[in-house]
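1. My questions are about this predicted structure, shown below with the sequence.
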Amino acid sequence: MLAGLSPARRRLVLGLLAALVVGAVAVAAAVLVPRLTADSPTPVSQADPGPVLLVPGYGGSTTGLQVLADVLGTAGRDATVVPVPGDGTGDLEASAEVLGQAVDAALARTGAATVDVVGYSAGGVVARLWAADGGAAQARRVLTLGSPHHGTTVADLAGSLAPDQCPVACQQLQTGSGLLRRLNAGDETPTGPTWVSIWTQDDTTVTPPDSARLDGALNLTVQSVCADSTVGHGQLPTDPLVQGMVVAELASGQPVDLGPADCARLSS
């Protein structure tokens, strides 16, 4: 397929695919049939944070998220990065099943009643799939970080120009994919946990950046806290300001509507 493209277009396609891996995005063409419990989850107590599970995005790299997990650990949280199958390029629903197993193990290990989940990039979609499939009853808070909840045009271009180089997860985060249509057709933020979505306006991997916006969540851009921030998609887990925002939003109590008055404190 790539051999038939002009050199310029071939470079474009390869660049788009590299951006998917570096930026950690994903897509879902697989059929999503959420397992809705007979009794809807009730809102859980926000007072007692349990363990934190961090979910990587497309490409499956855990390096950046481990840095964030270490920051959370320094803040006194029990934080674990959950490796996803297939290097994060396979079916996102399979990753959601792995997340569910990790949640069960964390609850059994700690004796906590609920977990907090942080999903980076495509990992945020994985967290939503898990929540829609019954996980909402086990979560106190779900925080997504630069997640393409409504798809990314980068995946659209990759699928259009080199479909044989766009694996299942790439297909599943194309705008209008079957998985995303089903995931977004009902309540984007199911009852049970409280929801936070953080993203950067300078994102060139999740495009448009406000694909990260979730109805019913506390939606925050990095620039709404520090207007001059130029953090990109790949730097979200390791940027000190973003790390400060994540720690603040995972604290005991309700999510906090951060703003410019918090910039200096969170950036230090």
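-> Cool, got the structure.
2. rest of the way, CA atoms for contacts and neighbours
-> OK.
3. Just the helices from this structure, written as ranges.
-> For the chain, applying DSSP state H gives helices covering 7-23, 63-74, 92-110, 122-132, 153-161, 168-172, 178-185, 240-249, 263-267.
4. The fourth one packs against which elements?
-> Applying 3 or more CA pairs under 8 Å, 6 or more residues apart in numbering; DSSP states H and E, we find helix 122-132 packed against strand 52-55, helix 92-110, strand 115-120, strand 139-145, helix 178-185.
5. counting contacts, what elements does the fourth one pack onto?
-> Which is strand 139-145. Here strand 139-145 touches strand 115-120, helix 122-132, strand 194-199, going by 3+ CA pairs under 8 Å, 6+ apart.
6. again with the last one
-> In terms of contacts (3+ CA pairs under 8 Å, 6+ apart), helix 178-185 is packed against helix 122-132, helix 168-172.
7. So for V21, what's the nearest residue that isn't a sequence neighbour?
-> G59 (4.9 Å; CA to CA, 6 or more residues apart in numbering).
8. So the one you found sits against A18, correct?
-> No - using CA atoms under 8 Å, G59 is not in contact with A18; the gap is 9.7 Å.
9. Count the residues that sit near P209.
-> 22 (other CA atoms under 10 Å).
10. that older thread, out of the helices and strands packed on helix 178-185, flag the one nearest Q201.
-> helix 122-132 (17.0 Å; CA to CA).
11. just to revisit the earlier point, any chance of the helices and strands packed on helix 122-132 in JSON lines, plus mean neighbour count and distance to A264?
-> Shown next, in JSON lines, are the helices and strands packed on helix 122-132 (neighbours: other CA atoms under 10 Å; distance: least, CA to CA, whole Å):
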{"stretch": "strand 52-55", "mean neighbour count": "26", "distance to A264": "26"}
{"stretch": "helix 92-110", "mean neighbour count": "19", "distance to A264": "34"}
{"stretch": "strand 115-120", "mean neighbour count": "28", "distance to A264": "24"}
{"stretch": "strand 139-145", "mean neighbour count": "28", "distance to A264": "21"}
{"stretch": "helix 178-185", "mean neighbour count": "18", "distance to A264": "35"}
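12. Among those, which comes closest to Q243?
-> Closest approach to Q243 among the helices and strands packed on helix 122-132 is made by strand 139-145 (10.5 Å; CA to CA).
13. want to compare, so here's the second one:
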Amino acid sequence: MIARWQRWFVAGWCLTALAWTGFAAPRSLSWLMGGWAVLLGGHGVVLAAEFLASNVVNRRGQGPHATLAQLVRAWWAECLLSPRIWAWRQPFRANRIPDHVPPPDGRRGVVLVHGFSCNRGFWLPWLSRLAAQGRCVVAVDLEPPLGSLDGFIDTLDAAVRRVHAATGQAPMLVAHSMGGLVARAWWCRTGGRVPIHRIVTLGTPHAGTWTARVGRAASSHEMRIGSAWLRALDVAQRACPPARFTCWYSNCDNMVFPMHTATLSGADNRPAHGLAHVELAFDTVVMAETLALLDED
């Protein structure tokens, strides 16, 4: 469903660009260039507003606070990366790399869990790398995209059981943003009946995020700071068997802030300061250190 919506958005953008070019070109170059500046630069303006809000909110709490150079670099990285994901990988390439489920070889597998407004196409670099290593890897599609977080648990449960059955090993879950909350909710509901090696979260709003207040989806309401859903999750997690968590967070995360909302008490909380929200999932150091956890006892 997300792929279809995003294909329509890309088609609408292209039609708008063609229509504006046809309208403005005969009139003046300034009209033409002004329209194209809006079409190409609008995304960057929205991102800049997110980074500004993130910086303002983060500075009300404990540091380390992002420098101007870090914010500008992170903004530019997100400007370049986001269109590749939302206008190419997810709408048109989501199924280019299938799940890789080889014969058992004694190694652990991985389940990849995307975040809000995403699909499995988000994980193409991870799928490619893990498949090349011969690892068992399954990437889920969480549907319907605007539904409650609880509605995604069965999908994740099926993927975890599939990897566990294929490898005979407890899999590792790697989850970006909202996907980390789905992973936690799944763990609380199953009560440890399916073993896992570790849950790694990348920019997950474990304690909610300021940006969720502008969303209207059911999951947006649940990701608001102090929401009833998050309070219930915290209570449920204290009552279920312990699991090992590694939580990556950043002082330049433009979607999950304040930054310490992306950490969990008792977890292996790892800072990746200077990285933006989407960039956090594809940073070479974050990816390498996360995959190294597969072979830890």
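-> Yep, that arrived. No experiment lies behind these values; they were computed from the predicted model shown.
14. just to revisit the earlier point, turn the helices and strands packed on helix 122-132 of the first structure into a markdown table, including distance to S211 of the first structure.
-> Shown next, in a markdown table, are these (distance: least, CA to CA, whole Å):
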| stretch | distance to S211 of the first structure |
| --- | --- |
| strand 52-55 | 18 |
| helix 92-110 | 18 |
| strand 115-120 | 14 |
| strand 139-145 | 11 |
| helix 178-185 | 11 |
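15. now for those, which one comes closest to M245 of the first structure?
-> Once those are compared by CA to CA, strand 139-145 is nearest, at 10.5 Å.
16. the inter-axis angle of the closest one versus helix 92-110?
-> Angle, strand 139-145 of the first structure to helix 92-110, by axes from the mean of the first three to the mean of the last three CA atoms, to 10 degrees: 130 degrees.
17. How far off centre is strand 139-145 of the first structure?
-> How far strand 139-145 of the first structure lies from its chain's middle: 9 Å, per CA atoms, centre = their mean, to the nearest Å.
18. Now do that strand: everything it contacts.
-> For strand 139-145 of the first structure, the external contacting residues (CA atoms under 8 Å, 6 or more residues apart in numbering) are 44-46, 49-50, 114-121, 123-124, 127, 131, 192-199, 212, 236-237, 246, 250.
19. Could you give me the PyMOL syntax to select whichever of these are buried?
-> Applying 16 or more other CA atoms under 10 Å to the contacts of strand 139-145 of the first structure, the buried members can be selected in PyMOL as follows:
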select buried, resi 44+45+46+49+50+114+115+116+117+118+119+120+121+123+124+127+131+192+193+194+195+196+197+198+199+212+236+237+246+250
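20. hang on, the earlier thing: V168 of the first structure is nearest to which of the helices and strands packed on helix 122-132 of the first structure?
-> Closest to V168 of the first structure of these is helix 92-110 (CA to CA; 8.1 Å).
21. The aligned partner of V110 of the second structure in the first structure and G123 of the first structure, how far apart?
-> For V110 of the second structure, the aligned position in the first structure is V52, judged by TM-score structural alignment. According to CA to CA, to the nearest Å, V52 of the first structure stands 14 Å off from G123 of the first structure.
22. any chance of the helices and strands packed on strand 139-145 of the first structure in CSV, plus distance to A69 of the first structure?
-> Listed next are these as CSV, based on distance: least, CA to CA, whole Å:
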stretch, distance to A69 of the first structure
strand 115-120, 10
helix 122-132, 15
strand 194-199, 17
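23. Among the helices and strands packed on helix 178-185 of the first structure, show me which one is buried the most.
-> Greatest average neighbour count among these goes to helix 122-132 (a mean of 29), per mean count of other CA atoms under 10 Å.
24. give me the stretch of the second structure that it matches.
-> Against the second structure, helix 122-132 of the first structure falls on residues 178-188 (TM-score structural alignment).
25. Can you tell me what sits against the matching stretch?
-> With CA under 8 Å, 6+ apart as the test, stretch 178-188 of the second structure has contacts from 113-116, 149-150, 152-154, 156-157, 173-175, 199-202, 204-206, 223, 233, 236-237, 240.
26. average gap between it and the first structure?
-> In the superposition with the first structure, the average deviation recorded for stretch 178-188 of the second structure is 0.2 Å (mean CA distance after the TM-score superposition for the first structure).
27. For stretch 238-256 of the second structure, measure first residue to last.
-> Its start and end residues considered, stretch 238-256 of the second structure measures 23 Å (CA to CA).
28. okay, which residue is most central for the first structure?
-> Central residue of the first structure (CA atoms, centre = their mean): G124, 2.0 Å from the mean position.
29. Touching, the match of V110 of the second structure and G119? I think so.
-> No - using CA under 8 Å, V52 of the first structure is not in contact with G119, being 10.5 Å away.
30. follow-up on the earlier one: what's the closest of the helices of the first structure to T80 of the first structure?
-> T80 of the first structure lies closest to helix 63-74 among the helices of the first structure, at 6.4 Å (CA to CA).
31. what does the closest one correspond to over in the second structure?
-> Under TM-score structural alignment, the match for helix 63-74 of the first structure is residues 121-132.
32. Could you list the buried residues of that stretch?
-> With burial defined by 16+ other CA under 10 Å, the residues of stretch 121-132 of the second structure counted as buried are G121, F122, W123, L124, W126, L127, S128, L130, A131.
33. Relative to A212 of the second structure, which of those residues is nearest.
-> Distances from A212 of the second structure to these, taken as CA to CA, are shortest for F122 (20.4 Å).
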